[in-house]
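Enquirer: Quick one: sequence and predicted model below, then my questions.
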Amino acid sequence: MTIMTINALGITLGEPLFSDLNLTISKGDRIGLVAANGRGKSTLLRCLADDLAPTSGQVTRARGTQVAGVLQNLPDTALNSTMYDWVLSVLPQDQADYESWRVDVVLNDLQVPYEFQHKPLSDLSGGWQRMAMLARAWITEPDVLLLDEPTNHLDLYRLGLLQNWLQGLPRELPVVITSHDRAFLDEVTNRTLFLRADQSRIFPLPFTGARLALEETDAAEERRFANDLNKAKQLRKQAAKLKNIGINSGSDLLLTKTRQLADRADKIEAAARPAHKDRGAGDIRLGNSGTHAKALITLDDIQVETPDGRPLYATGKKWICPGDRVVLLGANGTGKTRLLSLIQDALEGADTPVKYAPSIVPACSDQHLSQLKADETPMSLVTHAFDLGDQRARGVLAGAGVSVRMQDTAVSALSGGQKARLAMLMLRLRNPNFYLLDEPTNHLDIEGQEALEGELIAHDAACLLVSHDRSFLRNTGNRFWWINGTKLQEVDTPEPFLQAQAMG
């Protein structure tokens, strides 16, 4: 049964985001919505929720359809409420008076601890705030559920909870999900919409299979376009030959045939459509200046502690050598960021037990991108930190996806994707031989994640990284350290850890 019909839908907000989108949403559909940053995913969800009127086309809903959506960010008006009260407040007053038990049920299903349920939302992490938004949407008993980046801010354990919760929803409930987490999309979707400025594509497959189908479709379109242009070219060659013969012989018939061939060539060229070319959100490029050192980082049985001195785990004897891409695995609160901080402090000259090679040139980025000063501009960041002229600086910023218009705007005004790409640019300009990366894929779209993977691998860059993105850590890492209890263990594969997290 069809729940929604999207017909020739188009949105222009300053510039065209997408056009001529046709889609049906039926019972049982779990649709992954995929596009680069800033290409209209959130805008499309707003149209589906009837919060935004389209520029062209229309969305038709089955009579009585109730739509609920989860936005990327918690509204400021909710911050002073407790999670429990905010979820309850979405119900009409008469229901809230007698059916508050529904809040208990949904928060229990999402495994929200009781003490978190009764804390102000402003005191909770982004991950728990996202759980509150999920609960508030679900308690309205919607016919369609729209989820905008539901995996943002979730650690691997809560990501598993969300995945299991979605898989446990009624099978007939349609869900539309935007996400940059490839493994998550593979697990929870059965259709994939690649949203494009034009020629959007929908496939009845989860992300990985749909991506392969999309590549095959684009390649076929590229071949068809090339063949059409070649056919028109050959027709014009024939027309030119016939024209010369017709003129020399004075044959009106040949001249008529010449015009017919030229007309056919014109029609073929007019009908030929070039294959889709994505407009990238900005390049991600890294490098590796190299070193002759055998070990870049040495951990000689270091005790990692909480800020107040409570022991967490011992590292044992560990080394990071050139070419090692070490992924640090561990549940939230086990001390991943503490180890990264110890190493970064040492590299910045602090007195820590971490040893490092004199030739090391580090590039460090934390999950909050704190190396980007919010009140500075991209232009001032680049020119103050590196010996670049203005013209060169503007060129590298534009290549990283920071438009000329945004280069003299405060960093705080950039989108999450632009900030992430700017941070990667700042790392590259250091010409490093060692990367220390805490959640580097935060805010990066799938294109950006894959570009970052490719750069780290292609340059054989040494790095120590933390990531909750399963596809990224699997594809990038060639060594894995697991904080398991009070020890830091090296393991051959991340799969035992990922399985343990999924099981809770």
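Expert: Done, it's in. Numbers count the residues shown, from 1 in each chain.

Enquirer: From here on, just use CA atoms for contacts and neighbour counts.
Expert: Fine.

Enquirer: what's next to the helix or strand where residue 393 lies, contact-wise?
Expert: Using DSSP states H and E, residue 393 sits within helix 390-399. Residues external to helix 390-399 that are found in contact with it (Cα atoms under 8 Å, 6 or more residues apart in numbering): 282-283, 378-379, 382-383, 403-404, 407, 422, 425.

Enquirer: want to compare, so here's the second one:
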Amino acid sequence: MASIQLKDVSAIAQAELFKNLNLSVSNGESVGLIAANGRGKTTLLRFLAGQSEPSSGQIAFSRGARVGYVEQEVEQDQLDQSVYDFVASALSDEQRDYEIWRVDVALAEFQVPEAQYHEPLRKLSGGWRRLIMIARVWLTEPDILLLDEPTNHLDLAKIVQLESWIKQTSAQVPMIVASHDRAFLDNCTNRSLFLRPGISRYFSVPYSEARAALEQEDAAAEKVLIKEQKQAKQLREQAAKLNNVGINSGSDLLQTKAKQLRKRASDIEDNLKDLHKERHGDITLANRGTHAKVIMSFEDVTVCAPNGDKLFSIEKELIYAGDRIVVLAENGAGKTQLIKKVHRAFQSEGSELGIWGTPSTVLGYADQEISQLPVDETPENFILQHKGVGNARCRSLLANIGFEFEKQSKPIGHLSYGQRSRLALLSLRLIEPNFYLLDEPTNHVDIPGREMLEAEIVEKGATAIIVSHDREFARSVGTRYFEIEKRRKRLVEVASPEPFFERMSH
């Protein structure tokens, strides 16, 4: 039986990520690894994969255990390999001579179409690359499997497919899964580890139950914090009085007692430093508002694939101010093409037949590849280009979304995808739109960020058309739901997203 044992494992980068982490994982356990962006999830997975060493502590595996680690992205120099060659490269030379058939088995297990076997990875969607990366590692027959953000770029059908595979596979192979997708964690993990700079928290239940228990612990700790802060303050006040009396009376005993009280106060304050306060960058949006009741309309619109093939049609739909429309569809039905078509219509009036937008509309657009960010520029220079932003405000804005000073002057291409997502959302806020067009806005955004983005979209009351495979996000922000019926090739409004989610789960 394969297992992992962690004893007093710590990680310190520029700041402490986690410390004195103790954990045991064995067969039948799939652990959801939860933390904000940049708080140590990938660092811990790399420790477990043997790619780097912890600052302190020990990691032990059951004898002979092989660890499989699926990273977040394919290496750039591998993108020109064919799918088949990429997966086969996990085999030894001897295995490729006699066991090449295992590549077909691994690809079939993740339902990769045979037509893609000899396509270069570069031509495939991010979702297919993710599944192919998992197939490649699974081919090595690991005894323990580590998955870093496995749902990034996956559509809902593939997320559900992966959930089912993890639930089935983790019975024999222990897994640790880092993810920001709350529904995914609930559906395929049975343990939860919240990484924290002070004391990390481990629960033997899935994410939502663990989150509720964690919030209760934090609330109790907050009460203790307030009580002990008050006690430390009182001790210091008493010490000051005793010290003054001791000096005035010449009593060494009173001065010694004052010193003892100060020491007790310091001990209490030192212990309070380990109480956790989540630190993450703010995500805020803007809505300049509009007097128009109708923001845009569709009438006899046809949405096509890049090659010109018809994907679906829209007979007639009106988008009213304040509508938050979530578009539901299977992969390949045309969600992204719809977003791009609406974007083109607002960029150039009359460029897309059948789409009309009110002249007072100010569009905020973000695609799922975050392509609006100039990767060779620095965050500082990018934000300074926005109207009304000077040097001091620029530094403050970037600090508020979690960018330390040194990251503000590094090229955007060197930032993590989570940091890029926050930068893109900051840029949208500075435009002050009244209509948001968002294609997978939660890709790479951590759970605190997703929850802040949900709250901002709802509270600011901006009109929006949103594509998202995050079920909790879609439920939270949507006021109307449009579904692309792939078989009938048409867009229809539905009362709720739940029937679609239910169909995708079977």
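Expert: Thanks, I have it. Every value quoted in this text rests on a predicted model; they were computed, and no experiment measured them.

Enquirer: Could you report the TM-score for this superposition?
Expert: TM-score for the superposed chains, counting by TM-score structural alignment, normalised by the length of the first structure: 0.92, backed by 502 aligned residues with a Cα RMSD of 2.6 Å.

Enquirer: picking that back up, any of the contacts of helix 390-399 of the first structure buried? List them.
Expert: When those are checked for burial by 16 or more other Cα atoms under 10 Å, the buried set is 282-283, 378-379, 382, 407, 422, 425.

Enquirer: out of the residues you listed, who's nearest residue 29 of the first structure?
Expert: Proximity of those to residue 29 of the first structure (Cα to Cα) peaks at residue 282, which lies at 32.2 Å.

Enquirer: on that earlier part again, inside strands: which ones of the contacts of helix 390-399 of the first structure?
Expert: Residues of those located in strands (DSSP state E): none.

Enquirer: In a markdown table, list those along with distance to residue 247 of the first structure.
Expert: Formatted as a markdown table, the contacts of helix 390-399 of the first structure follow (distance: Cα to Cα, whole Å):
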| residue | distance to residue 247 of the first structure |
| --- | --- |
| 282 | 54 |
| 283 | 55 |
| 378 | 64 |
| 379 | 64 |
| 382 | 65 |
| 383 | 66 |
| 403 | 55 |
| 404 | 56 |
| 407 | 61 |
| 422 | 63 |
| 425 | 62 |
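
Enquirer: Where helices are concerned, which of those residues count?
Expert: 378-379, 382-383, 404, 407, 422, 425 (DSSP state H).

Enquirer: tell me the two of these that are most distant?
Expert: Largest pairwise distance in these, by Cα to Cα, is 15.5 Å, between 404 and 425.

Enquirer: Skipping its backbone neighbours, what lies nearest residue 259 of the first structure in space?
Expert: residue 239 (7.3 Å; Cα to Cα, 6 or more residues apart in numbering).

Enquirer: so how many other residues sit close to the one you found?
Expert: 23 (other Cα atoms under 10 Å).

Enquirer: Touching, it and residue 256? I think so.
Expert: No. Using Cα atoms under 8 Å, residue 239 of the first structure is not in contact with residue 256; the gap is 9.9 Å.

Enquirer: Quick one: residues contacting residue 91 of the first structure.
Expert: 139-140.

Enquirer: Quick one: classify it as helix, strand or coil.
Expert: Look at residue 91 of the first structure: counting by DSSP: H, G, I helix; E, B strand; the rest coil, its state is coil.

Enquirer: Same check on the one 5 residues further on?
Expert: Following three-state DSSP, residue 96 of the first structure is assigned to helix.

Enquirer: quick one: contacts for it?
Expert: 88-89.

Enquirer: Show me which parts of stretch 57-65 of the first structure are buried, residue by residue.
Expert: 57-59, 61.

Enquirer: quick check, nearest of those to residue 226 of the first structure?
Expert: Closest to residue 226 of the first structure, out of all of those and judged by Cα to Cα, is residue 57, at 31.4 Å.

Enquirer: Leaving aside the residues adjacent along the chain, what's closest to the closest one?
Expert: Among residues not flanking residue 57 of the first structure along the chain, residue 9 sits closest, at 4.1 Å (Cα to Cα, 6+ apart).
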